[in-house]
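>>> okay, predicted coordinates and the sequence, questions at the end:
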Amino acid sequence: MKIVTQVKLLPEAEQAAALSATLRTVNDLATWVSEVAFASEVPREYELRKHTYQHLKACGLGEQAAQHVIKKVRDAYTALHANLKAGNYGKAASKRRRQVESKPIMFRPDAAQPYDDRCLSWQYDTQTVSIWTTAGRVKGVRFACSTDALKVLQQDRKGESDLIERDGAFYLIATCDIPEADQYEPDSFIGVDLGIVNIAVTSAGYQAAGRGLNRYRKRQLALRAKLQKKRTKSAKRRLKERSRREQRHVKNTNHIIAKTIVTEAERTCAGISLEELKGIRQRVRLRKPQRVTLHSWAFAQLGDFIVYKAKRAGVPLVFVDPAYTSQTCAECGHVDKRNRVDQGLFICRGCGVVAHADRNASHNIAQRGESVWNAGRESRVPATP
């Protein structure tokens, strides 16, 4: 299982200048390579190398750095074509799609630059790195990370690492290949119902209320609107400072929720049953005031956190169809739209049971998860002699 580990570099003034100049140089050259690829309609990395490699070398890039710049450009176009094919930029005749297709890809001056082990070496005992720059090899660049992150880097780091600059600070994003734990046979399943009012409700009794997070988001939205109206230099500076604060807050909240769910499943020797929510933004139809709430909710992020934490812990996990889970009684199985009285109340029209609506849905998801798991298991019936 591949995960990424982020460490913050703590360079001296001269080292920081060399790193900054390197990122700007390689990204300027990547933009030039992109223009060549767009004008020449070069489809493959090998052919693109023929057109650009010698020029990159003449501009002061080393062999590996030049290769990485070309590969970065080629990967960017591969991702662009995949998004176009998937319709993420609209239909063929749409204005947005025409704009994307009519110009080459541009790279920001501080965009990420990949490094392999020839260009970057790690010294874990001293917590320093030696890294290639356009000014030569820079050694002894200190980095900071947690004890757990350092342990993961030492044991499982494999492949490339990306150098990025963010708000004047430098970071290395390292790829780590962590072995997955052996899955155990679950005694039961914990159903997880995801929502907006309640971020996550489980059949085991855990409830992560979304009231605080939703209020925080509304406050941030109002503050952004207020600063955008001012249009002063100080307001723009404040907006830039706060640009990723909400993302970090939501990410931290999702990490806490995912860890709580996986820990409870591991403690009780249970599996986890999640809703398959892909495409929910395209399926649902909401009024305009509700769209901001829906589209700012990190559906996929929370699900991804639960998945990778479950794999690391060896917790079995299945995805189920969420259709009618909020309208189905977990006690008798009666399905009726009127069962869901309001957001928080469920009253079955068949058996009369009264329950919390999200808790009832989580029990339905747990039952479906157990069915999916049993259907996918190998038969335990002895072979016929």
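Arrived safely.

>>> drop to CA atoms for contacts and neighbour counts, all remaining ones
Noted.

>>> what residues does stretch 5-23 touch?
Here stretch 5-23 makes contact (C-alpha atoms under 8 Å, 6 or more residues apart in numbering) with 109-113, 133-135, 138, 141-145, 149, 152-153, 164-165, 169-176.

>>> then stretch 189-206?
By C-alpha under 8 Å, 6+ apart, stretch 189-206 touches 207-211, 257, 261, 265, 270-275, 293-294, 297, 358-367, 369-370.

>>> hold the first one in mind and look at this next one:
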Amino acid sequence: MKLVMQVELLPTPEQASALQATLRACNEAASWVSEIAYAEKTYRNLELRRHTYTQVKARWGLGAQAAQHVIKKAADPCTSTRARQRTRELHRTASTRRRQGALKPPSFRPDAAQPYDDRMLSWQTEARTVSIWTTIGRLKGVAITASAGQLATLARRRRGESDLLHRDGNWYLLATCEVPEAEQNTDPTDFLGVDLGIVNIATTSDGEIMSGRRLNHLRQRDRALRTKLQRKGTKSAKRRAQRRRRKEARRTRDVNHKIAKHIVAEAARTGRGIGLENLTGIRERVRLRKPQRALVHSWAFAQLGDFIAYKARRAGVPVVHVDPAYTSRTCSQCGYLDRANRASQARFACRSCGFVDHADRNGSRNIRARAWELWRCGAPSPAPAVPRQRGGRTRAAHHNQWCAVTQAMSPRRQACDTTE
């Protein structure tokens, strides 16, 4: 599997100035190439190279490899945009402003990332330095900082190109590494159901609840500050809002990494698989009041699911995505489905058997049962969900499905569910 390793550069002021000039020249050249592509109606990389290669080298002083990467970088968005226009996909999915913008040649920011291949960039991992090409010559001995594990992975597993990136005053190299996957556990003893939410970011079928109250409090504070800065509207306010946005994204990513690492480690330790909800298209399916919309749309559930999936692949833990429909309203003990079962956000009380539990814990156990049944039957994970129409499945149908799942489980599993 492929992983992107981020390594920070520590250039001197002179080296940083050379890197800045290089990025500016490459992105100016890429913007000019995209204008030529739209003017000549030539969007393919090879054809575009015939029109622009010599001018790019002479006008911006780029080397042969850099000029080719610049042309390819400009050709890729042109080709994809034209393809979406031909298939009418852009007209169906994009807004009017975006469709109008697609008629103009794409432009590149002065500090946009620039790809480097092995002819333009060489790594000295033992010395913790790199040698990198710039418009004023090759810079040797540019210091990098990374952990010993990252450097070892770079030395053994790095493949293909690396991207030079300037962000928030810092310099980074994004290197692609080909990391081997562990052998998947084809005979899991059970599944660890994971219920994803907003108040509680993740709840496992073992009963562990990973609360998101602190993260939601910080998000609410950031949202209030962002509203205040947007109303102010000055350039400094916009710059500060941009910095806050990145800080919030980093915080959320860090929390999701920690949660995913813990869940995968627990499943690998106990020899179990992981059952996740298939939440594709949830924003199009649910109806929310206005105060809830910002909270739900800032919920990074897809990122957490991706983190769990790729960490599980590295650990050899199987992951099964199940249909999340009615998992929060169905009793994990008797299978009775009723909207009134969900007494509150945190409390589940079955109207049939009287079973009482935390609502998210009850939902995670339903997810575990569905994941186990899908794995036992060898059925694929459900396709992305679509908005539910009227006249859907009845309570009896869901109850019968739950009974089929329970009866198909082994006697040991049924005994475990009874004792919990």
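Received it, and whenever you're ready, just let me know what you need. A quick note: this is a predicted structure, and the numbers were derived from the prediction, not measured.

>>> got a PyMOL select line for the buried ones in the contacts of stretch 5-23 of structure 1?
Entered in PyMOL, the line below selects the buried ones among these, by 16 or more other C-alpha atoms under 10 Å:
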select buried, resi 109+110+111+112+113+133+134+138+141+142+143+152+153+164+165+170+171+172+173+174+175+176
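
>>> quick one on the thing from earlier: of the contacts of stretch 189-206 of structure 1, keep whichever come out buried.
Buried subset of the contacts of stretch 189-206 of structure 1 (neighbour count, 16+ other C-alpha under 10 Å): 207-208, 210, 257, 261, 265, 270-275, 294, 297, 358-367, 369-370.

>>> just these: which are in helices?
Among those, the members falling in helices (DSSP state H) are 257, 261, 265, 294, 358-367, 369-370.

>>> so which two of the residues you listed are the farthest from each other?
Put simply, by C-alpha to C-alpha the two of those set farthest apart are L294 and E370, 29.0 Å from each other.

>>> can you give me the strands for structure 1?
Counting by DSSP state E, the segments of structure 1 that form strands are 2-10, 113-115, 120-123, 128-133, 136-144, 157-166, 169-177, 188-194, 198-202, 207-209, 270-275, 317-320, 345-347, 354-356.

>>> who wins for proximity to T31 of structure 1 among the ones you listed?
Between T31 of structure 1 and these, the shortest gap by C-alpha to C-alpha is with strand 113-115, which sits at 12.7 Å.

>>> now that closest one on structure 2. Mean distance?
By mean C-alpha distance after the TM-score superposition for structure 1, the fitted strand 113-115 of structure 1 averages 0.5 Å away from its aligned residues in structure 2.

>>> off-centre distance for that strand?
Using C-alpha atoms, centre = their mean, to the nearest Å, the distance from the centre of strand 113-115 of structure 1 to the centre of the chain it belongs to is 19 Å.

>>> before we move on, back to that, how about the strands of structure 1, which one is nearest K91 of structure 1?
K91 of structure 1 sits nearest to strand 270-275 of all the strands of structure 1, at 29.1 Å, using C-alpha to C-alpha.

>>> what range does the closest one cover in structure 2?
Aligning strand 270-275 of structure 1 against structure 2 (TM-score structural alignment) gives residues 272-277.

>>> got a list of contacts for the matching stretch?
So stretch 272-277 of structure 2 is contacted by 188-196, 264, 267, 305, 317-324, 367-368, 370-372 (C-alpha under 8 Å, 6+ apart).

>>> contacts only, for the residue mapped onto V296 of structure 2 from structure 1.
Matched to structure 1 by TM-score structural alignment, V296 of structure 2 sits across from L294. Neighbour list for L294 of structure 1: I196, R281 [criterion: C-alpha under 8 Å, 6+ apart].

>>> burial check on W32 of structure 2, number of neighbours?
Using other C-alpha atoms under 10 Å, W32 of structure 2 is surrounded by 19 other residues.

>>> and if you look at R224 of structure 1?
Taking other C-alpha under 10 Å as the neighbour definition, R224 of structure 1 ends up with a count of 17.

>>> now do the one 4 residues further on
The local packing of Q228 of structure 1 (other C-alpha under 10 Å) involves 14 other residues.

>>> got the contact list for the counterpart of L239 of structure 1 in structure 2?
Per TM-score structural alignment, the equivalent position to L239 of structure 1 in structure 2 is A241. By C-alpha under 8 Å, 6+ apart, the residues touching A241 of structure 2 are R226, L229, Q230.

>>> the first one - nearest residue in space that isn't next to it in sequence?
Closest residue to R226 of structure 2 apart from its sequence neighbours, by C-alpha to C-alpha, 6 or more residues apart in numbering: A241 at 5.9 Å.

>>> in structure 2, what range does stretch 305-314 of structure 1 match?
The aligned range for stretch 305-314 of structure 1 is 307-316, by TM-score structural alignment.

>>> which residues sit against the matching stretch?
With C-alpha under 8 Å, 6+ apart, stretch 307-316 of structure 2 has contacts from 180-185, 256-257, 260-261, 263-264, 268, 318-319.

>>> spatially central residue in structure 2, please.
Nearest residue to the geometric centre of structure 2 (C-alpha atoms, centre = their mean): Q303, 3.9 Å.

>>> verify the contact between that one and N256 for me.
Yes. Applying C-alpha atoms under 8 Å as the test, Q303 of structure 2 and N256 come out as touching, 7.4 Å apart.
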